[in-house]
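Participant: have a look; sequence and predicted model below, questions after that.
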Amino acid sequence: MELLSVNVGRRKDVAYTASPTGSTGIDKRPVPGPVRVAAPGPKGVGGSGVAGDEIGDLRHHGGDDQAVYAYAREDLDAWQRTLGRSLPDGSFGENLTTSGVDVNGALIGERWRIGADLVLEVTSGRIPCRTFQGHLDEKGWVKRFTDEGACGAYLRVVEPGEIRAGDPIEIVHRPAHGVTVALEFRAVTREKNLLPELLAAGDALHPGTAKRARQYVAQRGDAVVTRSH
């Protein structure tokens, strides 16, 4: 398992974003490194956890629980074949393009060590938005991306560190539950009935998602179902 590239973006003014600033940093490009990665601070205040990476809309992006976004090169390759176009590393606005990592199958709370020092923890999947669709300039992209379900993973920083392309990725902790990124994504998009299952991930779950799951349980009175390996 390997880190193929570290990608950062500078804010640009664009017509397709709903950001109150009118700008977005989704157009990310690989940088040689080393690149410092650290917890950026709470949502709404902290931006990206990756040094040099800028965010246009702090309401919905960045912050400690979405400090880093990872996407698998294997999934980018699959989209290349589907869309019939080249998708270089960083095309989906990901900070980390990985190889050999089952990003969508990662467990919420799973921890990755990248390089010598950096430790990240998986928190949630990525929900597609208008800015993502505008960036790719693909008609109906939000629906297509959601239908496919290969959403990539947001991660929080447990231990800061410096990384660069070519660094090894090691899974250093896998929780006992079975709540994957793909399951979390399905629950918050198309299959709300799965929300109770997410609570098995405990404190590792993104706080916003945990709140939604608890509200669903309270409203529906559903029993929480847990998954195991």
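Facilitator: Sure, I can see it. Numbers count the residues shown, from 1 in each chain.
Participant: from here on, just use CA atoms for contacts and neighbour counts.
Facilitator: Noted.
Participant: burial measure for the residue nearest to residue 115 when sequence neighbours are not counted, as a count.
Facilitator: Once flanking residues are discounted, residue 115 sits nearest to residue 167: 5.0 Å by CA to CA, 6 or more residues apart in numbering. As a burial measure, residue 167 scores 18 neighbours (other CA atoms under 10 Å).
Participant: not counting sequence-adjacent ones, nearest residue to residue 112?
Facilitator: residue 171 (4.6 Å).
Participant: ok so the one you found is a strand residue?
Facilitator: Yes. Judged by DSSP: H, G, I helix; E, B strand; the rest coil, residue 171 forms part of a strand.
Participant: ok, structure two:
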Amino acid sequence: MKLLSVNLGSPRPVPYTDQPQGLTGIDKKPADGPVRVAAPGPKGVGASGLAGDAVCDTRHHGGDDKAVYAFAREDLDAWECELGRYLANGSFGENLTTDGLDVSGALIGERWRIGSGVVLEVASGRIPCRTFQGHLGERGWVGRFTRKGATGAYLRVIEPGEISAGDPIEVVHRPEHGVTAALQFRAVTTERELLPGLLAAGEALDAETLAKARAYAAAQAR
């Protein structure tokens, strides 16, 4: 398992975002050298966990639970076949493009060591938005991505440091529950009846999902 590229985005104006300034950093390109990774701070205050990467809409993106976004090259390759077009590393706005790692199948709370020191923890799947759809230029993309369910994973920074393309990735902790990023994604999008089962992952869930799962379970218990 290895890191194929570390992808960074710069703010640019687009017509397809509802961010107040009309800017997005979703168009990410592979970095040439090492990139510093650190926890950015809480949602609404912190942005990206990668130095030099723009998160323009901190209402919905960035912060400690969404510090880094990873997507598997294998899933990009599958989308290339379906869409009939080339998708470079970073095409889905991912910070990390991986090889040999089932990113969507990673467990909430699973930890990866990248290179010699950086440790990241899986927090949730990625919810598609209109900016993602506008960026790809594919009609009906939000629904299509949702049905596919290969969501990738948002990650927290547990141990900061520098990462580079080519770094090895090692799974250093794998929880015993069965709550994957893909399962969390389905529960908060199309299969809300799965929400109570997410509680097996406990505090490793991102704060929003944990609140939704607790509320749904409480409502069902009444």
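Facilitator: In hand now; what should we look at? Being a predicted model, the structure only gives us computed values, none of them experimental.
Participant: overall similarity of the pair, as a TM-score.
Facilitator: Remark: TM-score between the superposed chains equals 0.99 [TM-score structural alignment, normalised by the length of the second structure]; 222 aligned residues with a CA RMSD of 0.7 Å.
Participant: quick one on the thing from earlier: hmm, residue 110 and the residue nearest to residue 112 of the first structure touching each other?
Facilitator: Yes. Here residue 171 of the first structure reaches residue 110: they are 7.3 Å apart, a contact under CA atoms under 8 Å.
Participant: ok, which stretches of the first structure are helices?
Facilitator: In the first structure, the helices defined using DSSP state H lie at 73-83, 130-136, 141-148, 181-189, 195-198, 207-220.
Participant: which of those sits most buried?
Facilitator: helix 195-198 (a mean of 25; mean count of other CA atoms under 10 Å).
Participant: first-to-last residue distance for stretch 10-24 of the second structure?
Facilitator: Stretch 10-24 of the second structure has its terminal residues 8 Å apart, counting by CA to CA, to the nearest Å.
Participant: name the residues of it that are buried.
Facilitator: By neighbour count on 16 or more other CA atoms under 10 Å, the buried set for stretch 10-24 of the second structure is 10-11, 14, 16-17, 19, 23-24.
Participant: now, the most widely separated pair of the residues you listed?
Facilitator: Within the buried residues of stretch 10-24 of the second structure, 10 and 16 form the most distant pair, 16.2 Å apart (CA to CA).
Participant: just give me the closest of the buried residues of stretch 10-24 of the second structure to residue 36 of the second structure.
Facilitator: Set against residue 36 of the second structure, the nearest of the buried residues of stretch 10-24 of the second structure by CA to CA is residue 10 (15.9 Å).
Participant: which residue is the nearest non-sequential neighbour of residue 36 of the first structure?
Facilitator: residue 162 (4.4 Å).
Participant: just to revisit the earlier point, which among the helices of the first structure is found nearest to residue 65 of the first structure?
Facilitator: Between those, helix 207-220 lies closest to residue 65 of the first structure; by CA to CA that is 7.9 Å.
Participant: in the superposed pair, what's the mean gap between the closest one and the second structure?
Facilitator: Following the fit onto the second structure, the mean deviation recorded for helix 207-220 of the first structure is 0.7 Å by mean CA distance after the TM-score superposition for the first structure.
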